[in-house]
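Chemist: can you look at this prediction? I've put the sequence above it.
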Amino acid sequence: MSRTRDLSAFLVMALLFGGAFPAIEVGLRYLPPLALAAVRYAVSAAILLTYAGATTDYWRPRTRADRTAVLAGGVFFIGGSGLTFVGQQYTTAGVAAVVFSAIPILTVLVAHVLLPGERVSRRGVVGLLLGFVGVAIVVRPESGAVAPGPGLGGGAGPLGELLVFAAALSVTVGTVLVRRSGPSMPTVALTGWAMALGAGMQVGLSAAVGESVESVRLAPAAVLAVGYLAVLASGVGFVVYFDLLSRFGPLEVNLVSYLVPVVSVVVGWGLLDEPVSASTLVGFGVVAAGFLLLKEKELAAELARYRGAAR
């Protein structure tokens, strides 16, 4: 019964996270990108902090490590992820999700630089290079591409994909810095405070680049998109993620990164009529192969442990 519940939780998490990229595409039709990001994270912060306040007494930062982690998470993890919203003006939901699937590979590289004791083997270096080759296949410049405007999933060369990749790198740096800071506060509360800080950053950046309030269009589709992103993808999705993380290792939980693009590609194709190119599928396969090579020993150990538990 517990295995069925855990498998269901993994599938729910993949569906919720995978649907976020198409929801961003829809939201961009009605709100400027940074404003959309700010609204999403502000509402999500309220949900997560309310949840944390109801489930634990330790819901506010108490130590220097807690404050450092909130700062790193807010600036790099949440703040940097705003580039995803900007980038998705020029690319499709499926392509954005495939580029984001490089995060597990980027995590190994960034941890190698920022965390003492984290080293990459020669086989791991090959896996890293293979993963970046996969990203390059997805990001390759398209000749004659013209930017069609916000939320329409077109291209301006590789601009959209490069912005999404920059967001993935920023998210990775934030994750590793949070890990290095060693906070004591519960992860849900930490994420809530980071989202509050990140939302504030998005508001400031939105004003700085001149995003206009007049460009906001209130429509049922806009409300549904923001509601999905804030309540389901971030609120429910993160709670499920943290629940699984408390019972499984990060390696197992982060494998969901390779289900998310599948969901995004299918939803984008089926509901938004987004094209799916062969290079996107090939690039995703190469990224996944790079991760398998990079984490071969860890994956083999996890598989052996699972088989042992099943006997």
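Modeler: Good, I have the coordinates.

Chemist: contacts, neighbours, all on C-alpha from now
Modeler: Fine.

Chemist: now what about the helix or strand hosting residue 173, what contacts it?
Modeler: Residue 173 is part of helix 159-181 when elements are defined by DSSP states H and E. Residues outside helix 159-181 that contact it (CA atoms under 8 Å, 6 or more residues apart in numbering): 65-66, 68-70, 72-78, 80-84, 86-91, 95-96, 99-100, 102-103, 106-107, 110-111, 114-115, 138-139.

Chemist: sec struct for the residue nearest to residue 197 when sequence neighbours are not counted, please.
Modeler: With CA to CA, 6 or more residues apart in numbering as the criterion, residue 197 has its nearest non-adjacent residue at 5.1 Å, and that residue is residue 74. Put simply, residue 74 is helix when judged by DSSP: H, G, I helix; E, B strand; the rest coil.

Chemist: from residue 65, how far out is residue 74?
Modeler: From residue 74 over to residue 65 the distance is 14 Å, taken as CA to CA, to the nearest Å.

Chemist: kindly report the same for residue 117.
Modeler: With distances taken as CA to CA, residue 117 is found 20 Å from residue 65.

Chemist: now swap in residue 292 and tell me
Modeler: Going from residue 292 to residue 65 by CA to CA gives 33 Å.

Chemist: in this structure, where's the longest helix?
Modeler: If you go by DSSP state H, the chain has its longest helix at helix 2-27.

Chemist: can you give me the buried ones in that one?
Modeler: 6, 9-10, 12-27 (16 or more other CA atoms under 10 Å).

Chemist: same question, stretch 257-275
Modeler: Across stretch 257-275, burial judged by 16+ other CA under 10 Å covers 257-269, 272, 274-275.

Chemist: comparison target, given below:
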Amino acid sequence: MFRTYLALVALGVIWGSNFIFMKWATDLISPTQTVFLRVFFGFVPLLLVAIKAKVITRQQLKHLPHFAIMSVLATTFYYYGFVAGTARLPTSIAGLLSGSIPIFTFICAFLFLRQDRPTWQMGAGVLLGFIGIAVSARPWEGVAGAELAGILWMLAGTFSLGVSFVYAQRFLSPLKIPPLALATWQTGFATLTLLVLTPFDGISAIANDQRALLGAILGLGILGTGGAFFIYYFVIEKLGPVRAAGATYIAPVVAVLIGAIVGEDITGTVILALCMILGGVVLIQTGKRNPPLAAHSKQQTTDASAQIK
């Protein structure tokens, strides 16, 4: 059990450290090029493991449209939103905004699935989370506050991921396809899409900075994408999806700490915004009505496939 919780902490650290790697990469190359490197070097290890595990089958080909849509919602656009946002914001602000993912997931599930009737506590959680987002932008500071475009890109990424959870629950969960196969198809389609859309002029500039190059390939790709999938599914198997989601709480804290280490100005306002967003997530997670016992088992299976960061 100790090893499982160690893996949970490691997952939160991986997710939280992604923002500094994005920042280093986008100082040298474009956000689109950064996303391509992340997805490609995340897809390669996933493909190798999927082939070895023999989870890719010919029967899955009939579901290619679903895989393609998920590749946009949960990989290409989601990653681009985070990279474009991080390029315009301090890593600490970008990281704490990533903590709003469960808030947008809840909103999308309520709007499109109507599965969770909100309680007053859940409503308070959504409100508190959005206040935290507003505080992180510091609009009262004018041009000295966080760049609005960066905030909007981060929120676009979190919303896209929230929509992907709804899509996965409605169209993919009933198919009972192994999560490793889904992840491989998803990142594979995203790699092909980015091969077409990415302008590669100037991408070699990242090779001039070994720190940024290793951060993009190892930090964002192999560990941040491929490795994160492996660890997350291991933790879900051992702890279940609810406790595995605890990594979501760790990542923003790690991002803020890394921001402080690299010299970013971590003010009381940043800490307050972080507490508000995480507090909103806690209120939402603990405010759900208890489902009937039979439905609870089905929901746990659904959540396992939906909570991929």
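Modeler: Structure's in. What do you need? Everything quoted here is computed from the prediction, not taken from an experiment.

Chemist: residue 83 of structure 2 contacts residue 22, doesn't it?
Modeler: Yes. Contact status for residue 83 of structure 2 versus residue 22: in contact at 5.9 Å, counting by CA atoms under 8 Å.

Chemist: okay, and the common contacts of the two?
Modeler: Applying CA under 8 Å, 6+ apart, one finds that residue 83 of structure 2 and residue 22 are jointly contacted by residue 34.

Chemist: enumerate every residue touching the residue positioned nearest the centre of structure 1.
Modeler: Taking CA atoms, centre = their mean, the centroid of structure 1 lies closest to residue 100, which sits 6.4 Å from it. Counting by CA under 8 Å, 6+ apart, residue 100 of structure 1 touches 164, 165, 168.

Chemist: please pull up the equivalent of it in structure 2.
Modeler: Alignment note: residue 100 of structure 1 maps to residue 98 in structure 2; criterion TM-score structural alignment.

Chemist: residue 117 and residue 65 of structure 1: who's more crowded?
Modeler: Each of residue 117 of structure 1 and residue 65 has its neighbours counted (other CA atoms under 10 Å); residue 65 has more, 17 against 9.

Chemist: which residue is the nearest non-sequential neighbour of that one?
Modeler: Excluding the flanking residues, the one nearest residue 65 of structure 1 by CA to CA, 6+ apart is residue 183, at 4.9 Å.

Chemist: can you check residue 89 of structure 2 too?
Modeler: Among residues not flanking residue 89 of structure 2 along the chain, residue 150 sits closest, at 5.8 Å (CA to CA, 6+ apart).

Chemist: measure that neighbour to residue 208 of structure 2 for me?
Modeler: With the distance defined as CA to CA, residue 150 of structure 2 ends up 26 Å from residue 208 of structure 2.

Chemist: go on, residue 40 of structure 2?
Modeler: Applying CA to CA to residue 40 of structure 2 and residue 208 of structure 2 gives a distance of 20 Å.

Chemist: what residue in structure 2 is paired with residue 48 of structure 1?
Modeler: Residue 48 of structure 1 maps onto residue 46 in structure 2, with residues paired by TM-score structural alignment.

Chemist: in the stretch 101-250 of structure 2, which spans are helices?
Modeler: Assigned by DSSP state H, counting those that start in this stretch, the helices in the stretch 101-250 of structure 2 fall at 101-112, 120-137, 148-167, 179-197, 210-214, 228-239, 241-244, 247-261.

Chemist: for residue 57 of structure 2, which of these is the nearest?
Modeler: Among these, helix 179-197 comes nearest to residue 57 of structure 2, with 8.7 Å by CA to CA.

Chemist: can you give me how far that closest one is from the chain middle?
Modeler: How far helix 179-197 of structure 2 lies from its chain's middle: 16 Å, per CA atoms, centre = their mean, to the nearest Å.

Chemist: that helix vs structure 1, mean deviation?
Modeler: Taken over the aligned residues, the distance from helix 179-197 of structure 2 to structure 1 averages 2.3 Å (mean CA distance after the TM-score superposition for structure 1).

Chemist: return the set of buried residues in that helix.
Modeler: By neighbour count with 16+ other CA under 10 Å, helix 179-197 of structure 2 contains the buried residues 179-191, 193-194.
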